[in-house]
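>>> got a predicted model here, sequence first, then my questions.
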Amino acid sequence: MPQITIDHSGSLDHVDWEAFAVELHPVIVETAAARIEACKTRVARTEEDVVGAEAAGHAIVHVTIALLAGRSDETKAKLTEAVLDLLRKYIEPEDGVTLHASAEVRDLDPSYRQFDR
């Protein structure tokens, strides 16, 4: 915990997602009182993206941060805004492409368990 997932359009392959994650982890630590060594990020490239009736001219990125329950809605909103600010830093506007960036912070299900070896 935290479990972080970044889903992004293939047209965003040029983004340095590893650097984004390395910069995101301390933000999560500072905002949500997590431990840096507990932050785990997976980046997944989506193969097909459609927005409305169009399959071209759009790029999508969605960041999900799953935390153990107990953070206030205010803390979650603050973290979501910080994620969007960081995305703005890493993804430059591109002519003819509309970027759809979103983020959410949610609670992990009470059944969540983990182990590290």
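Perfect, I can see it now.
>>> switch to C-alpha atoms for all contacts and neighbour counts from now on
Fine.
>>> just how off-centre is the helix or strand hosting Ala19 within its chain?
Element membership of Ala19, judged by DSSP states H and E, is helix 17-32. Offset of helix 17-32 from its chain centre (C-alpha atoms, centre = their mean, to the nearest Å): 10 Å.
>>> quick check: buried residues in it?
17, 20-21, 24-29, 31-32 (16 or more other C-alpha atoms under 10 Å).
>>> alright, now check it against this:
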Amino acid sequence: MPQIIVDHSDILEDAFDREGFARALHEATVEIAAAKPEGCKTQFRPSACTVYGYEDPGARGHAVVHVTIGLLPGRGDETKAKLAETALELLRRHVADAAFTLHASAEVRDLDPSYRTFAR
């Protein structure tokens, strides 16, 4: 914990500093949500097809990024909102300007009580 998943359009491949974003988001998550650094894990899931509005997906004029941060229960709404806002600010810094319009969103939610983990 936390479990961070970043879904994004694959056209961001050359414009998105994923490693830098993950490091910065981990630091912010430790500071804002009192997470343990060794608990921060981020997965990036590029999507080969992103459809925006009525635009032809082949036009590739829009890129989408959605960050989901799952935390163990106990953080208040204010903490979650601050972390989501910080994630969006970090995206602004780690996605370079390009020939597409970037649509970014972030959500911080409580992990389900059934959440379990192991490492080996």
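Looks like it came in fine. These numbers come from a predicted model, not from an experiment.
>>> now for the helix holding Ala19 of structure 1, which elements pack on it?
Secondary-structure packing of helix 17-32 of structure 1 (3 or more C-alpha pairs under 8 Å, 6 or more residues apart in numbering; DSSP states H and E): helix 73-90.
>>> that older thread, which residues are in contact with the helix holding Ala19 of structure 1?
Helix 17-32 of structure 1 has contacts (C-alpha atoms under 8 Å, 6 or more residues apart in numbering) with 34-36, 39, 41, 43, 71, 75-76, 78-79, 82-83, 86-87, 90.
>>> mind listing what the counterpart of Ala77 of structure 1 in structure 2 touches?
Using TM-score structural alignment, the partner of Ala77 of structure 1 in structure 2 is Ala81. Applying C-alpha under 8 Å, 6+ apart, we find Ala81 of structure 2 in contact with Val108.
>>> can you tell me how far Ala81 of structure 2 sits from Asp17 of structure 2?
From Ala81 of structure 2 across to Asp17 of structure 2, the span is 23 Å (C-alpha to C-alpha, to the nearest Å).
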